[in-house]
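Colleague: predicted model follows, preceded by the sequence.
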Amino acid sequence: MSTMDLAAPRSPLAAPRRKGPNLEKWGWIYMRVSGVLLVFLIFGHLFFNLFLGDGIKGIDWGFVAGKLANPWWQWWDVVMLWLALIHGANGMRTIVNDYVTHSGTRRVLVWALWLAAGFLIVLGTLVVFAFDPCNGVTTDSVFWEQCQNLPAPRL
């Protein structure tokens, strides 16, 4: 038997280790932790909204207004919103990094992803905490009597 020399496998040159936090590692960990939390939050959201009470027939403007008047549900929805948007933006960032080869295009797309996620987080948080079901209700509305008994909204 003759021995055959094998050439060294081709491997890309490894970039030198940067100083500071390993953002890819922390992004990977975030995806796993937020995924588990989101499963709990989403199934809890569905359970309380659909299985308790009247089910899908019970979800209307009054149900949402009552739910968003409760601080517990406000924070539940905001945590779910923040985790889902950051989770989704981080997943899209990973896809962009994997498939976009031009560094300038990649940078623009990643910035656009984070700007869109940040805008939606701010907008969604404002909707949850500044929601006023009686805004614009007049005396001829079916909600007039209900709105007279509600406390003033907190901003």
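Modeller: Structure received. Numbers count the residues shown, from 1 in each chain.

Colleague: only C-alpha atoms for contact and neighbour calcs from this point on.
Modeller: Will do.

Colleague: after the longest helix belonging to the chain, next one along is what?
Modeller: Determined from DSSP state H, the single longest helix within the chain is helix 71-99. Sequence order places helix 103-129 as the next helix or strand after helix 71-99, per DSSP states H and E.

Colleague: so what does that next one touch, helix or strand wise?
Modeller: Helices and strands touching helix 103-129, by 3 or more CA pairs under 8 Å, 6 or more residues apart in numbering; DSSP states H and E, are helix 71-99.

Colleague: can you do 6 Å?
Modeller: Packing partners of helix 103-129 (3 or more CA pairs under 6 Å, 6 or more residues apart in numbering; DSSP states H and E): none among the helices and strands.

Colleague: and that helix, which residues are buried?
Modeller: 106, 109-110, 113-114, 117-118, 121, 124-125, 128-129 (16 or more other CA atoms under 10 Å).

Colleague: widest-spaced pair of these?
Modeller: Farthest-apart pair in the buried residues of helix 103-129 is 106 and 129; separation 34.5 Å (CA to CA).

Colleague: SS state for residue 6?
Modeller: coil (DSSP: H, G, I helix; E, B strand; the rest coil).

Colleague: how far off helix 103-129 does the longest helix of the chain point, in degrees?
Modeller: 170 degrees (axes from the mean of the first three to the mean of the last three CA atoms, to 10 degrees).

Colleague: let me have the buried residues of helix 103-129 in CSV, extended by distance to residue 68.
Modeller: Output for the buried residues of helix 103-129, formatted as CSV (distance: CA to CA, whole Å):
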residue, distance to residue 68
106, 38
109, 34
110, 33
113, 28
114, 27
117, 22
118, 22
121, 17
124, 12
125, 12
128, 7
129, 8
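
Colleague: another one to put next to it:
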Amino acid sequence: MATTTDQQLVLARPRAPRRPAARRNNFELYSWMFMRISGMALVILVLGHLLIMNILDGGVHRINWGFVAGRWASPFWRLWDLLMLWLAQLHGGNGLRTVINDYARKDATRFWLKMALYVSMVLIVSLGTLVIFTFDPNITN
């Protein structure tokens, strides 16, 4: 009869790296800390945005070109929306990067999924930032 010491069970460790780390750094620690801090900031930014845009002063029925032009006339609201855009994109992209690392089995698949993620993040942040900074409330038809 075999004992437990005789039977060496080898179980795959979930989330264990498939290859040894080439270098040691604290990127994952900083990434984890960023997720917590940006998540708290996003709660404040998004709830404030929802309160102002959807609940106060008539709700969504008052939102039109004039409302956006009046709101973005203030640097405070442009900064608010810019922070919300950047933090939401970086927070979501970092979370998706973690999912890709956890579930993509092949190195090539992981690489191309991350490249698609990074390209889409840069495009969305660039386009959103361009709109926020170049919005002209005095446009004529």
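Modeller: Structure received. These figures come from a predicted structure and were not determined experimentally.

Colleague: could I get the TM-score for this pair?
Modeller: TM-score of the superposed chains, computed with TM-score structural alignment, normalised by the length of the second structure, equals 0.83; 135 aligned residues with a CA RMSD of 2.3 Å.

Colleague: circling back to that earlier point, superposed on the second structure, what's the mean shift for the longest helix of the first structure?
Modeller: Compared with the second structure after the fit, helix 71-99 of the first structure shows a mean deviation of 0.7 Å (mean CA distance after the TM-score superposition for the first structure).

Colleague: so where in the second structure does that helix end up aligned?
Modeller: The aligned range for helix 71-99 of the first structure in the second structure is 75-103, by TM-score structural alignment.

Colleague: buried stuff in that stretch?
Modeller: Quick answer for stretch 75-103 of the second structure (16+ other CA under 10 Å): 77-78, 81-91, 93-94, 97, 100-101.

Colleague: what's the counterpart of residue 61 of the first structure in the second structure?
Modeller: Using TM-score structural alignment, residue 61 of the first structure sits opposite residue 65 in the second structure.

Colleague: err, residue 31 of the first structure, not the other one
Modeller: So residue 31 of the first structure corresponds to residue 35, using TM-score structural alignment.

Colleague: using the three-state scheme, assign its match.
Modeller: helix.

Colleague: okay, now it: neighbour count?
Modeller: 18 (other CA atoms under 10 Å).

Colleague: any idea how far the match of residue 61 of the first structure lies from residue 105 of the second structure?
Modeller: 47 Å (CA to CA, to the nearest Å).

Colleague: please report how far residue 101 of the first structure lies from residue 92 of the first structure.
Modeller: 15 Å.

Colleague: and if you look at residue 45 of the first structure?
Modeller: Look at residue 45 of the first structure and residue 92 of the first structure: by CA to CA, they are 25 Å apart.

Colleague: same check, this time on residue 123 of the first structure
Modeller: Residue 123 of the first structure is 20 Å from residue 92 of the first structure, by CA to CA.

Colleague: ok, residue 122 of the first structure next?
Modeller: For residue 122 of the first structure, the distance to residue 92 of the first structure - CA to CA - is 19 Å.

Colleague: before we move on, what about residue 70 of the first structure?
Modeller: Taking CA to CA, one finds residue 70 of the first structure at 33 Å from residue 92 of the first structure.

Colleague: now swap in residue 109 of the first structure and tell me
Modeller: The separation that residue 109 of the first structure has from residue 92 of the first structure, given CA to CA, amounts to 10 Å.

Colleague: try residue 115 of the first structure
Modeller: In terms of CA to CA, residue 115 of the first structure sits 13 Å off from residue 92 of the first structure.

Colleague: do residue 48 of the first structure as well
Modeller: 30 Å.

Colleague: could you do residue 69 of the first structure as well?
Modeller: From residue 69 of the first structure to residue 92 of the first structure the distance is 33 Å (CA to CA).

Colleague: repeat that for residue 129 of the first structure.
Modeller: According to CA to CA, residue 129 of the first structure stands 28 Å off from residue 92 of the first structure.

Colleague: quick one: neighbours of the closest residue to residue 74 of the first structure other than its chain neighbours, just the number.
Modeller: Using CA to CA, 6 or more residues apart in numbering and skipping residues adjacent in sequence, the residue nearest residue 74 of the first structure is residue 68, 5.6 Å away. The number of residues packed near residue 68 of the first structure is 21, by other CA under 10 Å.
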